[in-house]
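Novice: Give me coordinates for this.
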Amino acid sequence: MRLRGVRGSRNIEDRRRVTGGGRARIGGVGLLIVLAVGYFAGIDVTPLLQQGLPQESAAPRELSAEEERASEFTSRVLATTEAVWGQVFPQQVGRPYEPPVLVLFSGQTASPCGGASGATGPFYCPADEKAYLDTEFFATLSRQLGASGDFAAAYVIAHEVAHHVQNELGILGQVNQRRQVVGQTEANALTVRLELQADCLSGVWARNVDGLLEPGDLEEALNAARMIGDDHLQRRAGQVPQPHSFTHGTSEQRARWFARGYQTGDINACDTFGARSL
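Specialist: Next up, the predicted model:
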């Protein structure tokens, strides 16, 4: 991805120089996205999120050169999402777009949606309208999940911002209300539609940064979508895929909905909730 010359975003909150994020209880609107992204990394973090994280000392530390590069990359990618949605939102929705703050943390942190560690993967908290990212996840994505390349990492950032777009549209609140009154299987099915819509919205972003793409970038994003499909992650964990437990969609679905957003560039084409078949 050609990011040279792209000015970084100012909407970055960097907590990596201080260890320890305090203790926070998960609840309400935050549960929807945090637990969903917990499985994103193929790890069951429900007990951790319910209990909160232990308080650690706020000891300052120096950032490595690799961490600094990750911060710069994240800031520039975030800036592209601000430019894209700042244009697309008024055109297609008819009102201004308010961008989220992206929190960079190392190891663990706290949010109004609960405490989280790097093992949970990136997440979005509707309660404070912030996305949270431990940049070490980029290495996990590449080395453990088999999704390498800078555009694969950019897709992860765009996906979390897409959850903010859903929040701006009022979709997150509606889905969370519905999840409270249905059984677990139906709640999972609603979350799948939510995540596939975020993949599609990520594709809308990708279409609008087409001029920054390099050969192979699009395939990197599609491969990342495939590598984090529920069926692939369950097989990777030595399990037989259990569709009733899916919370993000299959590899094929995730790649297809990302491609749909890229091909159309249209928010309305991302209506996974109105789609008869996913």
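
Novice: use CA for all of it now, contacts and neighbours both
Specialist: OK.

Novice: show me the contacts for the residue nearest to residue 34 when sequence neighbours are not counted.
Specialist: Counting by C-alpha to C-alpha, 6 or more residues apart in numbering, residue 34 lies nearest to residue 123, which is 5.6 Å off, once chain neighbours are set aside. Taking C-alpha atoms under 8 Å, 6 or more residues apart in numbering, we find residue 123 in contact with 33, 34, 37, 38, 131, 132, 133, 160.

Novice: Checking residue 124 next. Helix, strand or coil?
Specialist: Three-state assignment for residue 124 (DSSP: H, G, I helix; E, B strand; the rest coil): strand.

Novice: what separates residue 165 from residue 88, distance-wise?
Specialist: Residue 165 sits 11 Å away from residue 88, going by C-alpha to C-alpha, to the nearest Å.

Novice: ok so, going back, any chance of the contacts of residue 123 in a markdown table, with neighbour count and secondary structure too?
Specialist: Formatted as a markdown table, the contacts of residue 123 follow (neighbours: other C-alpha atoms under 10 Å; DSSP: H, G, I helix; E, B strand; the rest coil):
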| residue | neighbour count | secondary structure |
| --- | --- | --- |
| 33 | 22 | helix |
| 34 | 27 | helix |
| 37 | 22 | helix |
| 38 | 22 | helix |
| 131 | 24 | strand |
| 132 | 25 | strand |
| 133 | 27 | strand |
| 160 | 27 | helix |
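
Novice: pretty sure residue 57 is touching residue 17, no?
Specialist: No: between residue 57 and residue 17 there is no contact, the gap being 11.9 Å when judged by C-alpha atoms under 8 Å.

Novice: higher neighbour count, those two?
Specialist: residue 17 (15 against 10; other C-alpha atoms under 10 Å).

Novice: how close does the more buried one get to residue 273?
Specialist: 41 Å.

Novice: Surely residue 106 is in contact with residue 118?
Specialist: Yes: between residue 106 and residue 118 there is a contact under C-alpha under 8 Å: 6.9 Å.

Novice: For residue 186, grab the count of nearby residues.
Specialist: 15.

Novice: Would you do the same for the sequence below? I want to compare the two.
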Amino acid sequence: MKWRGRRQSENVVDRRGVSGRTVAGGGIGVMLIALLIGFLGGDPRQFMQQAQQQKAAPQAGAGGPLSEKDKELGEFVSTVLADTEVVWTDLFQRSNLVYEKPRLELFTDTTTSACGSATAASGPFYCPADKKVYLDLSFFDQLANQLGAPGDFAQAYVVAHEVGHHVQNLLGKTSELDKLRRSVPQVEYNRYSVMLELQADFYAGVMFHHAQKRFNILEPGDIEEGLRAASSIGDDKLQKRSRGQANQESFTHGTSEQRVRWFMKGLQTGDPGQGDTFNAAQL
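Specialist: Take a look at the predicted model:
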């Protein structure tokens, strides 16, 4: 992906190294369990908080200088965020709307958001209450090494997906689903959650469609990286990996096939109007 030497966003808050504690004795096992809990629709923050209460120790090297790799990753994420700002500002203007740019916070191990505390194991997430995307960049290592989706475009897809949730928030879809959460059974709400996630995948594709036209960002293999990332975090694949089988009623993000298909639809059409997953004949 072509990103070096281009504009970076001014809306990135870099708090890496500020966090002060991490779980001792749990390591990758604790993080993987919490990551899977989050992907399967549970609350990994509660799990991590319980683990921290059992045994915690100061983080080694907290507050130290960032490595060159860390600096480069921060610049990369800032560039991707800048692309989303340009694309969505333009698309909102075409509909006579004003796009409010989100902020993106980079953190190490733990942070606090308006939606509650978060850890690296929570995975990337968007908090509608403060309109911020939260990301511990160690997730990119998990994406590559544990979920089988390496590459910079796979990482860019993650950022674009979370910004897709911000777009939904600005358009009122997030608040609609919050109301539904309180009025329908969990199994039924899970279906709406899948629709929300697939639409965020679609919006990620839309963003890259227009970013490619404007900045010529794609290199050979990039699209395959994005599709691999979308596929690797499908509910069916994650559940089979963690449980040995998949339970469709508990899906909250969509199958691998659905996530790939909606991402590609956005990438191919570039038309936000074609991403109404809530009224689609086929998810």
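
Novice: Got a TM-score for the two of them?
Specialist: The TM-score (TM-score structural alignment, normalised by the length of structure 1) is 0.88; 264 aligned residues with a C-alpha RMSD of 2.5 Å.

Novice: So which bit of structure 1 is stretch 227-234 of structure 2 matched to?
Specialist: The counterpart of stretch 227-234 of structure 2 in structure 1, using TM-score structural alignment, spans residues 222-229.

Novice: Okay, strands next: where are they in the stretch 101-250 of structure 1?
Specialist: For the stretch 101-250 of structure 1, the strands defined by DSSP state E, counting those that start in this stretch occupy 101-105, 108-111, 114-117, 123-125, 130-134.

Novice: right, so those: which one is the most enclosed?
Specialist: strand 123-125 (a mean of 27; mean count of other C-alpha atoms under 10 Å).

Novice: That strand vs structure 2, average distance?
Specialist: With mean C-alpha distance after the TM-score superposition for structure 1, strand 123-125 of structure 1 departs from structure 2 by a mean of 0.3 Å once superposed.

Novice: quick check: that strand aligns to which part of structure 2?
Specialist: Going by TM-score structural alignment: strand 123-125 of structure 1 matches residues 125-127.

Novice: now swap in stretch 97-108 of structure 1 and tell me
Specialist: Under the criterion TM-score structural alignment, stretch 97-108 of structure 1 matches residues 99-110.

Novice: just the helices in structure 2 please.
Specialist: Secondary structure of structure 2 (DSSP state H): helices located at 27-39, 44-54, 68-94, 138-145, 152-170, 173-181, 186-215, 222-232, 235-243, 256-269.

Novice: Which positions in the last one come out as buried?
Specialist: This points to helix 256-269 of structure 2. Residues 256-267, 269 are the ones in helix 256-269 of structure 2 that count as buried (16 or more other C-alpha atoms under 10 Å).

Novice: Can you name the residues that contact residue 249 of structure 1?
Specialist: 192, 193, 195, 196, 229, 230, 231.

Novice: same check, this time on residue 203 of structure 1
Specialist: Counted by C-alpha under 8 Å, 6+ apart, residue 203 of structure 1 has contacts 257, 258, 259, 260, 261, 262, 263, 265.

Novice: Correct me if wrong: the third one contacts residue 200.
Specialist: Yes: using C-alpha under 8 Å as the test, residue 259 of structure 1 is close enough to residue 200 to be in contact (7.0 Å).

Novice: what's around residue 127 of structure 1, how many residues?
Specialist: Neighbour number of residue 127 of structure 1 under other C-alpha under 10 Å is 15.

Novice: Alignment lookup: residue 239 of structure 1 to structure 2.
Specialist: Using TM-score structural alignment, residue 239 of structure 1 sits opposite residue 244 in structure 2.

Novice: any idea how far residue 237 of structure 2 is from its match?
Specialist: 9 Å.

Novice: the more surrounded of the two?
Specialist: Taking neighbours as other C-alpha under 10 Å, residue 244 of structure 2 and residue 237 compare with residue 237 leading, 19 against 10.

Novice: What distance do you get for that one to residue 194 of structure 2?
Specialist: 15 Å.

Novice: One more: residue 115 of structure 2?
Specialist: When residue 115 of structure 2 is compared with residue 194 of structure 2 (using C-alpha to C-alpha), they lie 20 Å apart.

Novice: Residue 121 of structure 2 too?
Specialist: 21 Å.

Novice: neighbour count winner among the two?
Specialist: Using other C-alpha under 10 Å as the criterion, residue 121 of structure 2 and residue 194 rank with residue 121 on top: 26 against 23.

Novice: Quick one: residues contacting the more buried one.
Specialist: Contacts of residue 121 of structure 2 (C-alpha under 8 Å, 6+ apart): 31, 32, 34, 35, 44, 48, 109, 139.

Novice: farthest pair in those?
Specialist: Spanning the widest gap among these are 48 and 139, at 15.6 Å by C-alpha to C-alpha.

Novice: If you count surrounding residues, which of these two has more?
Specialist: For the pair residue 48 of structure 2 and residue 139, the greater number of neighbours falls to residue 48 (25 against 19), based on other C-alpha under 10 Å.

Novice: Can you report how many residues neighbour the closest residue to that one other than its chain neighbours?
Specialist: Excluding the flanking residues, the one nearest residue 48 of structure 2 by C-alpha to C-alpha, 6+ apart is residue 34, at 6.8 Å. Residue 34 of structure 2 is flanked by 24 other residues according to other C-alpha under 10 Å.

Novice: Quick check: residue 34 of structure 2 touching residue 119?
Specialist: No: contact between residue 34 of structure 2 and residue 119 fails when scored by C-alpha under 8 Å: they sit 9.3 Å apart.

Novice: Now do the shared contacts for these two.
Specialist: 45, 48.

Novice: picking up where we left off before, contacts for the match of stretch 227-234 of structure 2?
Specialist: 40-41, 141, 145-148, 152, 155, 199, 232-233, 248-255, 258-259.

Novice: what about the aligned partner of residue 255 of structure 2 in structure 1, distance to residue 232 of structure 1?
Specialist: By TM-score structural alignment, residue 255 of structure 2 lines up with residue 250 in structure 1. With distances defined as C-alpha to C-alpha, the gap from residue 250 of structure 1 to residue 232 of structure 1 amounts to 7 Å.

Novice: Same check on residue 191 of structure 1?
Specialist: Relative to residue 232 of structure 1, and taking C-alpha to C-alpha, residue 191 of structure 1 is found at 17 Å.

Novice: One more: residue 84 of structure 1?
Specialist: 31 Å.

Novice: Isn't residue 267 of structure 2 up against residue 206?
Specialist: Yes: contact status for residue 267 of structure 2 versus residue 206: in contact at 5.0 Å, counting by C-alpha under 8 Å.

Novice: which part of structure 1 lines up with stretch 78-88 of structure 2?
Specialist: Going by TM-score structural alignment, stretch 78-88 of structure 2 sits over residues 75-85 in structure 1.

Novice: tell me which residues in that stretch are buried?
Specialist: Buried, per 16+ other C-alpha under 10 Å, within stretch 75-85 of structure 1: 75, 76, 77, 78, 79, 80, 81, 82, 83, 84, 85.
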